[in-house]
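Peer 1: Attaching a predicted model along with its sequence, questions to come.
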Amino acid sequence: MSDQVYVGNAGVDAAGDRGWLLGHFKPPGDPRHSEDVEIKWGVHPAGDERAEWVKGEARTALLVLISGRFRVELPGRGVLLSEPGDYVVWGRGVDHSWRAEEASTVLTVRWPSVPGYRVG
């Protein structure tokens, strides 16, 4: 049973894989391997932002603010997450970008986990 259980720390584990804790990119047999969902623990210093907009997103996403102030830019709309627990959801095909207005920690859930699809 122990090979079906993984215990870790999001801050420590995320540092080793650009923040991603769970998804298709984890090795098969690892309990964190999933073709259904991806989960990221994102730690961003103040002023950190995407270099360019994500276009043609193939997944649905949920982004939850853990701490800080984090802005998500969507077509025609900016969303400011300022209280722990604030969140935004966007669907497939919705272009987006983001910026950490303060040092921020966010939890992102995307589905499905799409092999070969990677946006920096």
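Peer 2: Done, it's in.

Peer 1: CA only for contacts and neighbour counts going forward, please
Peer 2: OK.

Peer 1: Which of the three states applies to the spatially most central residue of the chain?
Peer 2: Centroid-nearest residue in the chain: residue 108, 3.0 Å away (criterion: CA atoms, centre = their mean). Using DSSP: H, G, I helix; E, B strand; the rest coil, the structure places residue 108 in strand.

Peer 1: Likewise for residue 42?
Peer 2: Going by three-state DSSP: residue 42 is strand.

Peer 1: Pretty sure it sits against residue 103.
Peer 2: No - the criterion here is CA atoms under 8 Å, and residue 42 misses it with residue 103 at 10.7 Å.

Peer 1: for comparison:
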Amino acid sequence: MTDTIYVGNADADAAGDRGWLLGYFKPVGDPRHSGDVEIKWGVHPPGDRRAQWVTGEKRTALLVLISGRFRVELPDRTVVLSRRGDYVVWGHGVDHSWYAEEESVVLTVRWPSVPGYAVGT
């Protein structure tokens, strides 16, 4: 059943879909296709920021810092992730944005995987 197994490298594969490794946007039949969850390997240079706030969010998200220093901006607070393993979770309906204070690598998990959202959001 090799068609249900995929072996890759997050740094290499992330370049194909602006960091997204798994979600509805992968081709049906690809083991990385999922309607349940999306996973992103985000590599951000210092000063990188989200172009605009996400509003009307329909998913829950978990963002884990792998390396660097990364700021997540939420409506009533800002969370700075500074130690490897620091993470933040926000739920359905929470607007958000982000900023890389240093070169950063983050892993984002969102659920469910909602068709209609742009891959880069």
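Peer 2: Perfect, I can see it now. As the structure is a computational prediction, the values presented were derived from the model and not from experiment.

Peer 1: Between residue 42 and residue 103 of the first structure, tell me which one has more neighbours.
Peer 2: Ranked by neighbour count (other CA atoms under 10 Å), residue 42 of the first structure and residue 103 place residue 42 first, with 21 against 15.

Peer 1: would you list every one of the strands in the first structure?
Peer 2: Assigned by DSSP state E, the first structure shows strands spanning 20-22, 38-44, 60-67, 70-74, 77-81, 87-90, 97-100, 104-111.

Peer 1: Mean distance between the shortest one and the second structure after superposition?
Peer 2: After superposition onto the second structure, strand 20-22 of the first structure sits on average 0.3 Å from its aligned residues (mean CA distance after the TM-score superposition for the first structure).

Peer 1: ok, residue 72 of the second structure - how many residues close by?
Peer 2: That count, for residue 72 of the second structure with other CA under 10 Å as the rule, works out to 19.

Peer 1: Distance of it relative to residue 92 of the second structure?
Peer 2: To residue 92 of the second structure, residue 72 of the second structure is 16 Å away according to CA to CA, to the nearest Å.

Peer 1: One more: residue 98 of the second structure?
Peer 2: Separation of residue 98 of the second structure from residue 92 of the second structure (CA to CA): 17 Å.

Peer 1: These two: who's more crowded?
Peer 2: A count of neighbours by other CA under 10 Å puts residue 98 above the other of residue 98 of the second structure and residue 92, at 20 against 12.
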